[in-house]
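*Asks:* Attaching a predicted model along with its sequence, questions to come.
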Amino acid sequence: MLSTRFSVRALLRAAAVVAAGALMAGCAAQPKVAANDGISVDVNGPVKVALLLPYGTGDQGREQIARSLENAARLAQGDVQNATIDLVVYPTAGTTSGGAAAASQAVSEGAKIIIGPLFSTETAGAASPAAAAGLTLLSFSNNPSVAGSNVYILGTSFQNTADRLIAYGQAHGLGPFGVIYPSGLEGETARDAVREAAAGRGATVAASEAYSLSVAGIQSAAGPAAQALLAAGANGIILTDGPTGGLSFIADGLRSNGIDQDRGQFLGMQRWDISAEAMQAPSLQGGVFAAPDPTIVNAFNGRYRAAYGESPHELAGLAYDGVAAVGALIAEARSQGGSPFSTERLTQASGFAGVNGPFRFTASGRAQRNLAIVAVENGAAVVREPAARTFDTVGF
């Protein structure tokens, strides 16, 4: 059930996505954590919030991401109700030392909480000076290795996505599962997340096959991987790669080596709909992937385009979520007292309503996000199962 003051329905209004980061009602329990009452904050005046972004990298793509994140954060700043946020941007240059310098400057200038930075390396640099000052850091990273202590990650982790896919597969008669991943840290992290999610839900990962991320590497690995899947009887095949990697190539290779749709359902760990080419790939038709609820995301994207005349980067919503959540926490502290950034408030089971769907922070510093299951049908993304709107309806 949603509170009357902070409703997810507001996300779907054509005029604005006003309550996107506000608190939601919910009943699911969260693990207990050591008490942290948070730093003292004057919530009746402007609260200085630091926004750490990868400006100054010299890379055009990263500069564009930084601009998109800042634009989304400014939208959220304007939407905050019953609180005033003084949002100050600090460039990090995309480096560990840049993250540390930016966080140190933010602390010296009176920031009460830090949102960002983007990369796990920057986050690792920023965490120490923030912790020394008692500040919480809401990073845009999805790397769980930097979460914990004073760091919470806003990004959707592989563990979160894998859990959603395993749950979906079990509900639809799939199993045992297989996982196909590119060699390297990212692929291995995704593979381990699938294994962890399967173990947590009593499912079996019967086959696990890697491939080198090159055309030749995929071609040589596809046949043996398909044979391993067939021998193990794996009919839920989780592909961890994305459209900018080898997704379409490995899917084609598996299909051409005997894994037809009757023998294996493809389940995607990354969004496939960011690539029109991938959505048209014959091998991916009928497959599904886990993603933020498109209805909510599209509402945000439309509002962003109306404000800035361009589409947001796919990560922009994380900045909106972070700023809006901070605003909601300040507003709650104004009405109920105490520090807005206590551990109890940050990890409350009800979580927050974001422009990427509902999310909440765990005691480990990870973000749990309710994800939709999206199918590829005739080249189009079709929601097979919408994301749950509250946490009392999902099995975290």
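*Replies:* Arrived safely, thanks for sending.

*Asks:* When you work out contacts or count neighbours from here on, use the C-alpha atoms and nothing else.
*Replies:* Will do.

*Asks:* List the contacts of the spatially most central residue of the chain.
*Replies:* The chain has residue 156 as the residue nearest its centroid, 2.1 Å off, counting by Cα atoms, centre = their mean. Residues in contact with residue 156 (Cα atoms under 8 Å, 6 or more residues apart in numbering) are 142, 367-369.

*Asks:* same check, this time on residue 214
*Replies:* residue 246.

*Asks:* second one coming, line it up with the first:
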Amino acid sequence: MRALVFKTFFISKKTFYYVILLMLIFLSACAEKQLENISTNNINQNPKPQVLKNSSNEVNIKSINKKNIENLGLTKDAEKTNKQRITKTFKSNSISDKDFSNRFLNIENNVKTNKDSISQKNIKKTDQNISQDKSSIIKNGNNITNESNKEKNISTPKDEAILKSIPEILSSKIKVGLLLPLSGSNSELGSAMLNAATMAIFDLSDENFELLPRDTQGTPKGSIEAINDLISNGAEMVLGPVFSNSVKAISPIVESANITVIAFSNDSSISGKNIYLLGFSPEQQIERIISFASSQGIENYAAVVPESAYGKKIINAIETYIPMYGGRLNKIEEYDIKQGDYRDVIKKITDYEDRKKLLIENREKLLVQGDPVALKALERLEEKETMGEVNFEAILIPEGGARLRSIAPLLAFYDVDPRTIKILGTGLWDEPGIGLEPALVGGWFAGPSPEVGKSFRQKYREIYEKDPHRLASLSYDATALAVVLSRNGNEKLINMSILNNSSGFTGVDGLFRFNQEGLAERGLAVLEINKKGFKIIDPSPETFNNLN
């Protein structure tokens, strides 16, 4: 009897040491990576946040999980941040699968969405039979092989419980890469987009979906290195990068590897060949605002645009859409974005010198006449700086930030009545405090409906204690879309055919779909600036039925 007990104990002890050895090897391999994969498994399992510094001494997050969220500054009260509160925060703000299928990403396909609540997910049971010469744990593309020839099977209840603490074998997962500028001058943007992607993981993903964030450093070279790393780690699809030059840099690699990329750029010249663009197209914004302005009876237009690649796209768009909607482009002026002084540009486009000259000539004529009627008219002209009207009813200023606030007030300075001339803009106007510039009050611009993304922005503020970057929503929508594409029954492949769904999707920024060129077509609203911000004056469409 003693021999039997001793033998049982001996086997259990061997088994225990064997499992501990596997865990140590696994953890050693994980430490070699700068960024850990975001998945439902390591969200629940990694107990502490790990950070690494790159060559520039900038801190990068290595892993994101529910247990370390409080240490990443995601909640309001550090003293109350515990696992239960964090889980509650995300769970209470999560979108259910049914709601997701019917409202958030409205896809008219039979996509299976069977998943458990994220707060109740368990690690998927792996095969408990570890063979003598083939057993391995795969993490981030690194194989950690069991070289022991002494134990072939681990099957006791205690050992099975221990095995559950080891992250599941990842070869069965659907892996999606995420390319963001997590270091460098645009690291704040990259961090915000990573935050949004993490929110989407908590809200929508299941245990078969894994997101692999990689730092591009905001450069083409960094993007090339990052996507090569993702491909070597088995990514079936890549979200990002953000900037057009980085998208161009990875294009040959994307084509060669035959993977699909959903980038955050809006440069229409780089789409196609497996590259889709989710960014807000300036051309579509121009069409939306011109079509609305024309419906309000505006026929004569002017525009001031920057001398840049972006400016050229704007010029091409207005030269296309203004005539298409029955209008006339009477004047256009370009400015050097480096000079910072826009007076000459506005003086030209408003014909200020000609109108001032006309006023002087009329004053001289009235003085020569000298009769009471002429003198009365001359008295009225004393308060004027110019005479005559500009030859446009609306002027397009496709700018944002400081340049917009510098250009807009110059119209009144050069004697253009803001009550009679409508200022038009694009989604670049969508920024806090826009209504504080009096010259812009009453102006119209095209952009996503603020009502659609209200819940996203509110939830982001609750979790991260700050407003999201205006591009953060792209990362949320892209991650959510990738989750839907991964729900392909029992197949471990992404269903890319859903991307071409003509009915489109409803995301944080409203309705969107991809056209044949891989460009995101969006249902945009028209908004009017007021002192408090802006209000919707023409809502965004709810379907593409009337836009085909």
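*Replies:* Structure received. Here the structure is a predicted model, which means the values were calculated and not measured.

*Asks:* which residues in the stretch 1-150 of the first structure form helices?
*Replies:* Remark: helices assigned in the stretch 1-150 of the first structure by DSSP state H, counting those that start in this stretch are 60-79, 96-108, 120-132.

*Asks:* Can you add mean neighbour count and distance to residue 308 of the first structure and give the ones you listed back as a markdown table?
*Replies:* Shown next, in a markdown table, are these (neighbours: other Cα atoms under 10 Å; distance: least, Cα to Cα, whole Å):
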| stretch | mean neighbour count | distance to residue 308 of the first structure |
| --- | --- | --- |
| helix 60-79 | 20 | 8 |
| helix 96-108 | 22 | 26 |
| helix 120-132 | 22 | 27 |
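
*Asks:* Please convert those to a markdown table, extending it with distance to residue 228 of the first structure.
*Replies:* Listed next are these as a markdown table, based on distance: least, Cα to Cα, whole Å:
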| stretch | distance to residue 228 of the first structure |
| --- | --- |
| helix 60-79 | 39 |
| helix 96-108 | 41 |
| helix 120-132 | 34 |
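
*Asks:* Looking at the ones you listed, which is nearest to residue 272 of the first structure?
*Replies:* helix 60-79 (19.4 Å; Cα to Cα).

*Asks:* Can you spell out which helices and strands pack onto that closest one?
*Replies:* Counting contacts by 3 or more Cα pairs under 8 Å, 6 or more residues apart in numbering; DSSP states H and E, helix 60-79 of the first structure packs against strand 47-53, strand 85-91, helix 294-308, helix 316-336.

*Asks:* Quick one: average offset of the first one versus the second structure, please.
*Replies:* Here strand 47-53 of the first structure, set against the second structure after superposition, deviates by a mean of 0.4 Å using mean Cα distance after the TM-score superposition for the first structure.

*Asks:* just to revisit the earlier point, by neighbours, which of the contacts of residue 156 of the first structure wins?
*Replies:* residue 369 (30 neighbours; other Cα atoms under 10 Å).

*Asks:* what's the helix or strand for residue 227 of the first structure?
*Replies:* Assigned by DSSP states H and E, residue 227 of the first structure belongs to helix 215-232.

*Asks:* which parts of that helix are buried?
*Replies:* For helix 215-232 of the first structure, burial by neighbour count (16 or more other Cα atoms under 10 Å) applies to 217-219, 221-223, 225-226, 228-230, 232.

*Asks:* Let me have the helices and strands packed on helix 60-79 of the first structure in JSON lines, extended by distance to residue 138 of the first structure and mean neighbour count.
*Replies:* Listed next are these as JSON lines, based on distance: least, Cα to Cα, whole Å; neighbours: other Cα atoms under 10 Å:
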{"stretch": "strand 47-53", "distance to residue 138 of the first structure": "10", "mean neighbour count": "26"}
{"stretch": "strand 85-91", "distance to residue 138 of the first structure": "14", "mean neighbour count": "18"}
{"stretch": "helix 294-308", "distance to residue 138 of the first structure": "20", "mean neighbour count": "18"}
{"stretch": "helix 316-336", "distance to residue 138 of the first structure": "7", "mean neighbour count": "24"}
